[in-house]
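A.B. asks: Sequence first, predicted coordinates after that:
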Amino acid sequence: MSILERKIVHGLATVCSHISYPRFVLPLHKHVEYEIMLFTQGNGKQFVGEGVSEYKTGDIAFIGSNVPHLHLCHTKLNSASTVSSLEDEWSAGEAIQFRPDIFPEQMKDIPDYRFIYDLLQKSQYGIRFYDEGLFETMLELMQIFDSSGYTSRLICLFRMLEKLHESQHFKLLSDTAYNQANPIPDVKEPVNKVYTYLYNHFKEKVTLEEIAEFIKQNPSALCRHFKQRTDKSIFQCLAEIRIEHACKLLTYSKMNVSQVAYESGYNSVAHFIAQFEKITKQTPSEYRMQMKW
């Protein structure tokens, strides 16, 4: 299965975000951000790195930087089931996602950061926490996080990491650490500007010249720089952003495939289907059926 590489675009002047997932719809994916996921509803199977395990309401998953992951939802079907009766069975979660570069480079040698360093190292295996008290505490900290700004958000994040570190009720989700030998790429400007532009304009016709003008760089130089930093072309990333949006529409809306294609920035339905299958290894119809059941 191919891995969708997501780019998390945070708000201005912040490097960490709280994201709500009313349903888990993304295919297997990864991102440079670390992720703390609280499962607030449902149960199912999670794939983290090389590991496969079950999750349920009240669990917490801590997923390392660039570790591929996927959450699937179990639904209970019977002959009397209807679409409306299945709505409550979708799995849902609340996630805190934060960039690696908020920490000092030599934090393993700094006593005050050592517990964070150890926790981040474990997260490359994926960690499942099953502690009811911890879950309630983390929900409360998320509420504080949402009402805080700037430095207060970082302090709240550090408190979350401290609570995870203190818990004795956890297990590693994989026997091997994923991507531990590879350094995390230093993704800075102008790459972030490119991603921001793509997320803001993916429904429109996007040209390299317009992106380069926005970034204030020569088009050829920008392409080379972006490829070196991300190991992908700008238009590969654009396709992934469009298909990620299409996945949401296929799950949440009743739009047909043609409508989803146009709403995701494609003028050709055939090209949309080809791109969708290339990235997800499924047709749009197959993906919708999988998410439905």
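C.D. replies: Sure thing, it's come through.

A.B. asks: From here on, just use CA atoms for contacts and neighbour counts.
C.D. replies: Fine.

A.B. asks: and after the lengthiest helix in the chain, which helix or strand comes next?
C.D. replies: In the chain, assigned by DSSP state H, the helix with the most residues is helix 234-252. Next along the chain after helix 234-252, taking DSSP states H and E as the criterion, comes helix 257-263.

A.B. asks: Helix or strand next in line after that next one, which one?
C.D. replies: Counting by DSSP H and E, the next helix or strand C-terminal to helix 257-263 is helix 269-280.

A.B. asks: So which residues of the stretch 51-200 of the chain form strands?
C.D. replies: Along the stretch 51-200 of the chain, counting by DSSP state E, counting those that start in this stretch, strands occupy 51-56, 60-63, 69-73, 92-98, 127-129, 170-172.

A.B. asks: what about versus this one:
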Amino acid sequence: MQAVLRKVNISADYSFVSRKDKLPVLYDKWHFHPELELTYIIESKGTRFVGDSIEEFEEGDMVLLGAYLPHVWRNDVGYYADSSGLKAVAMVVQFLPDCFGKDFLHLKEMENINRLIEKSKRGLKISGITKAQVLALLSQLVENQNGVQRISLLLQMLELIANSDELDFLSSEGFVESYHRFGADTINRIYEFTLSHFNRKILIEEAATIANMSVPNFCRYFKNRTQKTYIQLLTEVRIGYACRMLIENKKSIQQIAFDCGFHNLSNFNRSFRLLKKQKPTDYRQVFGGLKS
């Protein structure tokens, strides 16, 4: 199943879209677009697919999705009944990363928001006090369709999210289309090496060599910088790519396991269940129900 490009209609009079949707169901095709998207669910329930993440959603959920990240909000079956009377209500903001001009992002004051744009490429779920504060601004933005206040409100929301620790990644590192660069060259080299060679057996000694460190020093350095072990990263990357192949539904599960660097099917199944909380066959079946 391939995601489709969905065109976001932005009025020539405005630099970004802000609106309140009230529909029988949310847009239910697996899709992506170059705009970032901030969505707050006012009234709706179902299953949210973001990259390789599958989670239930309900009213009160707030998510920021990065550019070109495939996703869909699929309402529960009851919403599709003609006489259900159910509605899907949401507030949405969609904007290109450079909607205020390419030079604007290079301003010193935009550093935090630039980092947020990078983080959003995996999708972010926003919770807690941050969600409440962003919601207050979002409500104002949707109601104020004119003037410079629109720009101010959007930037205030992004700054709040950028400075928050109440964020959870949705999609895995391995699923995203390309590697999102970290500031340090050493971490960068390790990630580039991993994403280029994850489909074969990798010894931790190889990764340590790439980092120009001894194995013990490398293990400590990597854990301190990323809050996970190198083996955890490697497994996440492999499972992320496996999810992409399962979604596209082109190969057998055994072949996918081998193509992603697992030389033992039972190890693949065990690792997949640990990270995704379901079997590869169930994961493929759930995504198979989506129509592009």
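C.D. replies: Sure, I can see it. Source: prediction; values computed, not measured.

A.B. asks: Any idea what the TM-score is?
C.D. replies: The TM-score (TM-score structural alignment, normalised by the length of the second structure) is 0.53; 179 aligned residues with a Cα RMSD of 3.0 Å.

A.B. asks: returning to that earlier point: the longest helix of the first structure aligns to what range in the second structure?
C.D. replies: Across the second structure, nothing matches helix 234-252 of the first structure (TM-score structural alignment).

A.B. asks: if we can go back for a sec, which one of the strands of the stretch 51-200 of the first structure is the most hemmed in?
C.D. replies: Sort the strands of the stretch 51-200 of the first structure by mean neighbour count, taking mean count of other Cα atoms under 10 Å, and strand 60-63 sits at the top with a mean of 27.

A.B. asks: what's the matching range in the second structure for that strand?
C.D. replies: The aligned range for strand 60-63 of the first structure is 62-65, by TM-score structural alignment.

A.B. asks: what's the average distance of the matching stretch to the first structure?
C.D. replies: Superposing on the first structure places stretch 62-65 of the second structure at an average distance of 0.5 Å from its equivalents, by mean Cα distance after the TM-score superposition for the first structure.

A.B. asks: pull the longest helix from the second structure.
C.D. replies: When the second structure is scanned for its longest helix (criterion: DSSP H), the result is helix 230-248.

A.B. asks: If you count neighbours, what's buried in it?
C.D. replies: Across helix 230-248 of the second structure, burial judged by 16 or more other Cα atoms under 10 Å covers 230, 233-247.

A.B. asks: Would you mind confirming that residue 116 of the first structure makes contact with residue 160?
C.D. replies: No - between residue 116 of the first structure and residue 160 there is no contact under Cα atoms under 8 Å: 10.4 Å.

A.B. asks: what about residue 122 of the second structure, how many neighbours?
C.D. replies: Counted with other Cα atoms under 10 Å, residues neighbouring residue 122 of the second structure total 28.

A.B. asks: To which residue of the first structure is it aligned?
C.D. replies: In the first structure, residue 122 of the second structure lands on residue 125 (TM-score structural alignment).

A.B. asks: circling back: which other helices and strands does the longest helix of the second structure contact?
C.D. replies: Under the contact definition 3 or more Cα pairs under 8 Å, 6 or more residues apart in numbering; DSSP states H and E, helix 230-248 of the second structure sits against helix 215-226, helix 253-259, helix 265-276, helix 280-288.

A.B. asks: Which positions in the longest helix of the first structure come out as buried?
C.D. replies: Going by 16+ other Cα under 10 Å, helix 234-252 of the first structure has these buried residues: 234, 237-251.

A.B. asks: just the residues you listed now: which is nearest residue 172 of the first structure?
C.D. replies: For the buried residues of helix 234-252 of the first structure, the residue nearest residue 172 of the first structure by Cα to Cα is residue 244; the value is 28.3 Å.

A.B. asks: mind checking how far the closest residue to the closest one other than its chain neighbours is from residue 38 of the first structure?
C.D. replies: In this structure, residue 244 of the first structure finds its nearest non-sequential neighbour in residue 26, 7.0 Å apart by Cα to Cα, 6 or more residues apart in numbering. As for residue 26 of the first structure, its distance to residue 38 of the first structure is 16 Å (criterion: Cα to Cα, to the nearest Å).

A.B. asks: Would you mind telling me which of those two has the busier surroundings?
C.D. replies: Taking other Cα under 10 Å, residue 26 of the first structure and residue 38 do not tie; residue 38 has more neighbours (25 against 20).

A.B. asks: what do we get in the second structure for the more buried one?
C.D. replies: By TM-score structural alignment, residue 38 of the first structure lines up with residue 40.

A.B. asks: That match should be in a strand, yeah?
C.D. replies: Yes - the assignment for residue 40 of the second structure, made by DSSP: H, G, I helix; E, B strand; the rest coil, places it in a strand.

A.B. asks: Can you name the residues that contact the residue lying closest to it once chain neighbours are set aside?
C.D. replies: Leaving aside its sequence neighbours, residue 40 of the second structure sits nearest to residue 62 (Cα to Cα, 6+ apart; 4.4 Å). Applying Cα atoms under 8 Å, 6 or more residues apart in numbering, we find residue 62 of the second structure in contact with 38, 39, 40, 41, 125, 126, 127, 131.

A.B. asks: need the contact list for residue 29 of the first structure.
C.D. replies: Contacts of residue 29 of the first structure (Cα under 8 Å, 6+ apart): 3, 4, 5, 6, 68, 69, 70.

A.B. asks: aligned partner of it in the second structure?
C.D. replies: Aligned partner of residue 29 of the first structure by TM-score structural alignment: residue 31.

A.B. asks: Roughly how far does that match sit from residue 266 of the second structure?
C.D. replies: Distance, residue 31 of the second structure to residue 266 of the second structure, by Cα to Cα: 32 Å.
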